[in-house]
Structures are given as structure tokens and as C-alpha cells.
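In: Pasting a predicted model and its sequence here:
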Amino acid sequence: MRIVILGAGQAAASMAARLRANGHDGPLSVIGVESAAPYQRPPLSKAYLLGEMGVDRLILRAPEWWREQGIELRLDERAVSIDRDRRKVVTDRGEVEYDALALTLGAAPRRLPAEIGGALPGVHVIRNLSDVDLMAPEMQPGRRLVVVGGGYIGLEAAAVARKLGLEVTLVEAAPRILGRVAAPETADMIRDLHRAHGVEIIESVAVERLTGDDRVTGVALGDGRTLPADLVVTGIGIMPETALARDAGLALDNGIAANEFGQSSDPAIWTAGDCASFPWRGARVRLESVGNAIDMAEAVADNILGAARPYAARPWFWSDQFDAKLQIAGLGADYDRIVTRPGDGAHGGSVWYFSGAELRAVDALNDARAYMIGKRLIEAGRSPDPDAITGTADLKALLA
């Protein structure tokens, strides 16, 4: 069986390794549009941008590993279309036959519209190596950065810029930062952390346009202010890469729609990672995380080889900002009660999400114990009494 993996990120690397580990000894190709071999993305907006991690440490597998495993790694090659009838991927270099095709295409960053200045030089996004390599030389002490978007990527970029000595203002159009992904209590902790480090945060104000002719010089806001800017970073979310799947006639639903096994509407085509949505606890979800990319890719690899194992997602996430670590277990959607617990330091604590009596998620800032206990409870399907979390009660007792 000839297996082709389209997309060369974390999910692709995990899937290829699992296929070989499970005994697939047939032809196996990984095709990616970037020139770099599969690498870690989370450090891009943190350690790599800070200059604390080089490309060699980002790369997931050394070149000799791919050769030893007999995996054809086709880099700097763009897929143009999928011919489902002939089972061929058409690329800008030719055609590649497959018996099973896996789409691990990831996602692309949303950009500000060109008509309001989003295409001006000096306006950056953070998604891949080339994005950060283009931006890094501009991150000089004393320069003025405006970050558009108060999600995790925008906040991480703001934190790194402050550590590098830039003057940073973050603008969020919604009423508060982290509005789509975290409770107000978590947003309050993160806002306090940033303000303590000198980041100016403006909420409930939209960007009207970016100013400048040859490059960006400012950000005009809906309240009449114009913020001077030597550079702008936009962190306004990502969109799953679905164009190839759409043009091939595959079903879409907040990404490439997969069944519980990771199979698309075409039985010969599978999908995993940021581009894929799948059934989970009676709903359809799409998870943008390294953990999901690895776990789903490995489950799909098993299923391509006939395991018929439903993918049971165990959502977890993290975000490093300044010297603080935010760790998240579960999904906090559809909650109706929040329980908070203080941490040991000035910037720390945990936020517990409940829907009725069910524990749905835990956000823990500088509180690894709360994260680990919450994660174990959620994965075991156990929900403690919310009143037992508050105060100084021993969290370990919740596991008894």
C-alpha cells in the first residue's frame, strides 16, 4: 500500500513515525510546501523569536532518520489538486499516486485586509519559520510594536517583544482578551501579568486602518486614536487549510470533516491536526494544539493500517508568557460555573470550569499541581465537589 501524507508539520511527522513503527513497510511519502523538514511550531513565537533556540532544535527528526526509515520527504513542493478518481496528488512538480492519502495541512493565519493596510511592509503574522525570520530583525529595543488581537499568539508575541525591549501596545476589538478561549477570570490573570510587565492593553476598540505609504507607521483605532507603530503583529486567529479538500469535493465542517476514525468523506482519504474536525462528546470539534496533532495523527495511522480505533481526544494546551506558564486541560466551552483557587505567587492560580456538576476544564497559571490534578480528573471522567476546590484544601484529596 502506497501512503502519501500531504502537509509536513507535527501531525505529518507523528503519523509517518507511527506508520513505520506499526510495521508499514510500503512506500511512504510526506509532501510539504515549506523548505524546512517538519519542525515544532510553538517555540516560534517564544524561544525561537527570542533567539534562545536555533532551527536545529526546532527540527523534529534529523535528516538521517527519514532516510533510515525509508520515508520520501518531498519539501518545497506545493500540492495543486487531488484527483480522487485516479488516486493521485497533482503538485507543482508532477503527480504522486496513493492508495491512502492523509491530509495534515494545518492552518493559515488570518490577515488584516489589504484595503486597510494589512499588506504594508512591517505588518507581520506568526505561523511558520519564514514569518518569524522576516519579523525577528525588526524586533529591536525601543521600537514601537502594536499587536492586533488578544488571543494566545498575540499575547505571546507581546511578551517576547517586551522581553526584547520594545514598547508594546495590544489592541483587542472584543470586550476582553482571550474572549473566545478562556473565562474572564483567566483573562484577568493574564491581563494583570502583561500590565505588570509594561504592556499596554486596549480592549473593546477595533482597528480601522493601518497608516503608512512605503511601510506601516501607525494603527488608527475606532475611537479616533492613532497609535504610532514601527511594526505590527496580527494575531487574529487561524483558518484551517481546506482549499484542496474543498476542490476535491470532500465534506467540510469547520475544517475537513472526519469521522471518529479520522476518515474523510472519501474512504481513501484521511485527515488529522489543525485542519481536521471530528466528533467528540456529541459535538464536532477542531483542536488547534500540538497534543491533538500528535494524538490524532497516531490514531489515524493506526486506522489506515486497519485498527478501526475511534479517536478519543484528550484536549490540553499551554502558553508561555514572560516567565509564566499557562496550562490548560479540557475544553471550557458551555460552562455555567467558575471556581477559582489562588496560587502561591503574585501571578498565578487556577480556574475550574463546571457545567452543572461536571468538571469541563482547568486553566492553571504557574500552578502545575492544579493542572495535573485537574487533567487527571477530566480524563478519568471524575468531577469533584466545586466547594472542595476553593480555599486551602489539599487538591490531592480530590483524587481519592
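Out: Arrived safely.

In: all contacts plus neighbour counts: C-alpha atoms, from now on.
Out: Will do.

In: where along the stretch 1-150 of the chain do the helices fall?
Out: With DSSP state H, counting those that start in this stretch as the criterion, the stretch 1-150 of the chain has helices at 10-21, 47-50, 55-58, 63-68, 129-135.

In: now for the last one, which elements pack on it?
Out: So that's helix 129-135. Where contact means 3 or more C-alpha pairs under 8 Å, 6 or more residues apart in numbering; DSSP states H and E, helix 129-135 is not packed against any helix or strand.

In: thinking again about what came up before, can I get the helices of the stretch 1-150 of the chain in TSV with distance to residue 74?
Out: Formatted as TSV, these follow (distance: least, C-alpha to C-alpha, whole Å):
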stretch	distance to residue 74
helix 10-21	12
helix 47-50	25
helix 55-58	19
helix 63-68	11
helix 129-135	17
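
In: In addition, the following structure is provided for comparison:
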Amino acid sequence: MASAAAAAAAGMGCYSQTSWALRRLGAGGGALASAATRRRNCSVAAAVFDNQNREYVIVGGGNAAGYAARTFVEHGMADGRLCIVSKEAVPPYERPALTKGYLFPPEKKPARLPGFHTCVGSGGQRQTAEWYKENGIEVLYEDPVEAFDGKTQTLKTSSGKILKYGSLIISTGCAAARLPEKIGGDLPGVHYIRDVADADSLVSSLGKAKKIVVIGGGYIGMEVAAAACGWNLDTTIIFPEDHIMPRLFTPSLAKKYEELYEQNGVKFVKGALIDKLDAGSDGRVSSAILKDGSVVEADTVIVGIGAKPSVSPFEAVGVNIEVGGIERLIPCLEQVYLASLLLEMWQLFRSRCMIE
């Protein structure tokens, strides 16, 4: 629903914030480092790194990691010094495409990688796997971090690989909020969208679907419903609020969009809560049962009810989860930075500059 210009502006904002934060990190001073930290930066930079040691490690292979990598390269901090540890099978990409052009039917030329790798959202270079290799950046694909020791500055990945870092950026992003398994949240035909694999699975279902139910009236729900219209599917959106996009749209603005969707055949069930998802004789989802006993038939269900921070295994050492994202690490862990805090610091810095 966002325009291309808005998406580009968002990308530029992400890039500008990351650029500022990494300049501070690379300088080893100012808001991000104490004198002791600066001394350790110098010793780490001068060290000879073996197969286990990395000067900089980014945990998480999402959009923030891609923009950070771009900034590392621009400041001469990447070649042979930066490692990205990712659970995904592909380099960072502009995630919003997954609920927009990626879901188009084949005849409408859907978006596919490598078309939307970071940093095309800001008009920058498309950073494919070759780009990371050419710039000396190591990327560990499909090998997420499973253990973390802040005192010894080490990480352990799912493959058993041990990494010792000089400076660590936690950029693990979010996971889609899920319906409980006991009410059918994991039934075949129930989809959540967060990565390319999720989107591929949904596209496969859309190609065979007849009736879909979208749970949630936010960005994800509305964008998926719009895509379903392109497949000419019987589409129903269910949400508990009085109108779509309640945190962003006024009632009058929401009404205009709802009318547009209704003109394209989409049905709305407002003020409703899901009691459970039922399965048919084949074990696949067949309907959504509401709290008031109403039944909405569906052979495909898409759940878009928000997201939650992906902070495991860092929770054990003091990453606090607040409403809206990750709060902070325990103060004693030096050389560990959260992408969310880097952005907050940039915003504070920018606001002070504007005031002064």
C-alpha cells in the first residue's frame, strides 16, 4: 500500500541511520564506546584473525544487516573484517516486497530475487551474493546463532561453528506472531509471512485456493488481501477492531479503503475474534470459527497479527523485550550493540542537531 517513493524514503532513512551509527562505531568513540572500549578496538583491529575470529559480526541477515554491510564497505571496514550470520538461504533483501509484488499471479510478472536485494529500496546497488564476496564480507547462510557468551565474546552457530568477535551487532529482527497450535495455528494451509520461504509457500497455496481468510486488518492483512484479488479468490478479512489499520487510519480514511476493497469482492468481518481454526477430513484447514460461533469457510488462511522480537539466544544474558521491540543489553557487556538502539541514538542525535 505504500508508494514507491515512500518505500525509497524508508530505505534512505534506514541507510542514513546505519551510516551515522557505524561511523561512531568505527571511530571507536563518542556515544558508543568508553575509553576502555576504544583501547580494545585498537587491539582487535591490530590482531591477526584466524578461522574463528572476526573483527565485526552482525547476527541476523535481514534488511538492517544489508544496509549495515553497505556502510561498512563505504567506510573501509568490511574487507576481511566483517561476518554476517544469517538463518536465511539468501543475502539480505527488501522484505516489504514479500507481501506486495511477490504475491502477484504469474501472468502479472511477480517480483522475484535477485530483483529486490538490499539496497534497491533506497535506489542503491543490488547487493547479491557476489557483491558480498567481492567486498570481502563473509556470510554464513542457514546457520543461525544458537549460543552466545558475552564474557568470552563468542558465538556458536547451529552447525557448531564457533565465532569470536571483536564487536557484535545484534540485528535479528522479528518473527511473525502466530496463533497457538491448540487452536489450529499450525494446520496445513495456515500461513505466516516473514521470509522468502514463507512467501513461496503462500504463492503455492494461492495457486490452488478457492476461499481464503485473512486474519488481521493491518498492513500484512490488507496487502495479502489485495494480492488475493489478483488471483480472483473469494477473500474474507477478519479482525477485532472497528475498521482496518486502526493505528494509522482515521475511521473516514479507513472507510474509503474498505469500500475500494469491497468493490473488488473482498468481505470484511469486523469486531470479531478467532476461537479456532478447524481442519477438514484431509487434515488441511477448512474453516475459521469465531468466538460468537460464526463459521467462515476457507481452504487457505493467512495470519497477519503482528510480530515479536527474535532475540533468542540473547534473552539469557539480559536482552529485555518491550512493547515495540528490543530494549537493551545488560550494561556489563561491552562491544555489543543492538540495531534498534543504534537507530534510536541516531534519531536522538538528529533531533538535537535540529534543535540546536
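Out: Yep, it's here. The shown structure was predicted, so the numbers you read here are calculated from the model rather than taken from an experiment.

In: most tightly surrounded among the helices of the stretch 1-150 of structure 1?
Out: Highest mean neighbour count among those (mean count of other C-alpha atoms under 10 Å): helix 10-21, with a mean of 22.

In: Aligned counterpart of residue 4 of structure 1 in structure 2, please.
Out: In structure 2, the residue matched to residue 4 of structure 1 (TM-score structural alignment) is residue 57.

In: where's its match relative to residue 100 of structure 2, distance?
Out: Using C-alpha to C-alpha, to the nearest Å, we find residue 57 of structure 2 at a distance of 31 Å from residue 100 of structure 2.

In: Which of the two has more residues huddled nearby?
Out: residue 57 (24 against 18; other C-alpha atoms under 10 Å).

In: quick one on the thing from earlier: contacting residues around the match of residue 4 of structure 1?
Out: 82-85, 165-169 (C-alpha atoms under 8 Å, 6 or more residues apart in numbering).

In: Reformat the residues you listed as TSV; add neighbour count and distance to residue 26 of structure 2.
Out: Shown next, in TSV, are the contacts of residue 57 of structure 2 (neighbours: other C-alpha atoms under 10 Å; distance: C-alpha to C-alpha, whole Å):
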residue	neighbour count	distance to residue 26 of structure 2
82	23	12
83	25	15
84	25	17
85	24	20
165	26	15
166	22	12
167	21	10
168	24	12
169	21	12
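
In: Which stretches in the stretch 51-200 of structure 2 count as strands?
Out: 53-59, 82-85, 138-140, 145-149, 154-157, 162-170, 174-176, 190-191 (DSSP state E, counting those that start in this stretch).

In: my bad, the stretch 201-350 of structure 2
Out: 211-215, 234-238, 267-269, 274-279, 285-290, 295-297, 300-303, 307-309, 321-322, 325-326, 336-338.

In: how many other residues sit next to the closest residue to residue 99 of structure 1 other than its chain neighbours?
Out: Nearest residue to residue 99 of structure 1, sequence neighbours excluded (C-alpha to C-alpha, 6 or more residues apart in numbering): residue 2, at 5.2 Å. By the criterion of other C-alpha under 10 Å, residue 2 of structure 1 has 15 neighbours.

In: From residue 54 of structure 1, how far out is residue 2 of structure 1?
Out: 34 Å.

In: cool, residue 87 of structure 1 as well?
Out: 39 Å.

In: Looking at these two, which has the bigger crowd around it?
Out: residue 87 (17 against 14).

In: Next one: the corresponding residue of structure 2 for that one from residue 168 of structure 2, what distance?
Out: The equivalent of residue 87 of structure 1 in structure 2 is residue 153 (alignment by TM-score structural alignment). Per C-alpha to C-alpha, residue 153 of structure 2 is found 8 Å from residue 168 of structure 2.

In: what sits against residue 236 of structure 1?
Out: Residue 236 of structure 1 neighbours (C-alpha under 8 Å, 6+ apart): 109-111, 148-151, 154.

In: before we move on, back to that, CSV for the strands of the stretch 201-350 of structure 2, including mean neighbour count?
Out: CSV is the format used below for the strands of the stretch 201-350 of structure 2 (neighbours: other C-alpha atoms under 10 Å):
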stretch, mean neighbour count
strand 211-215, 25
strand 234-238, 22
strand 267-269, 19
strand 274-279, 19
strand 285-290, 22
strand 295-297, 17
strand 300-303, 25
strand 307-309, 17
strand 321-322, 13
strand 325-326, 18
strand 336-338, 20
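
In: Need those in CSV (columns: distance to residue 23 of structure 2).
Out: Converted to CSV, the strands of the stretch 201-350 of structure 2 look like this (distance: least, C-alpha to C-alpha, whole Å):
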stretch, distance to residue 23 of structure 2
strand 211-215, 42
strand 234-238, 45
strand 267-269, 48
strand 274-279, 47
strand 285-290, 50
strand 295-297, 53
strand 300-303, 39
strand 307-309, 26
strand 321-322, 27
strand 325-326, 22
strand 336-338, 14
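
In: Alright, calling it a day.
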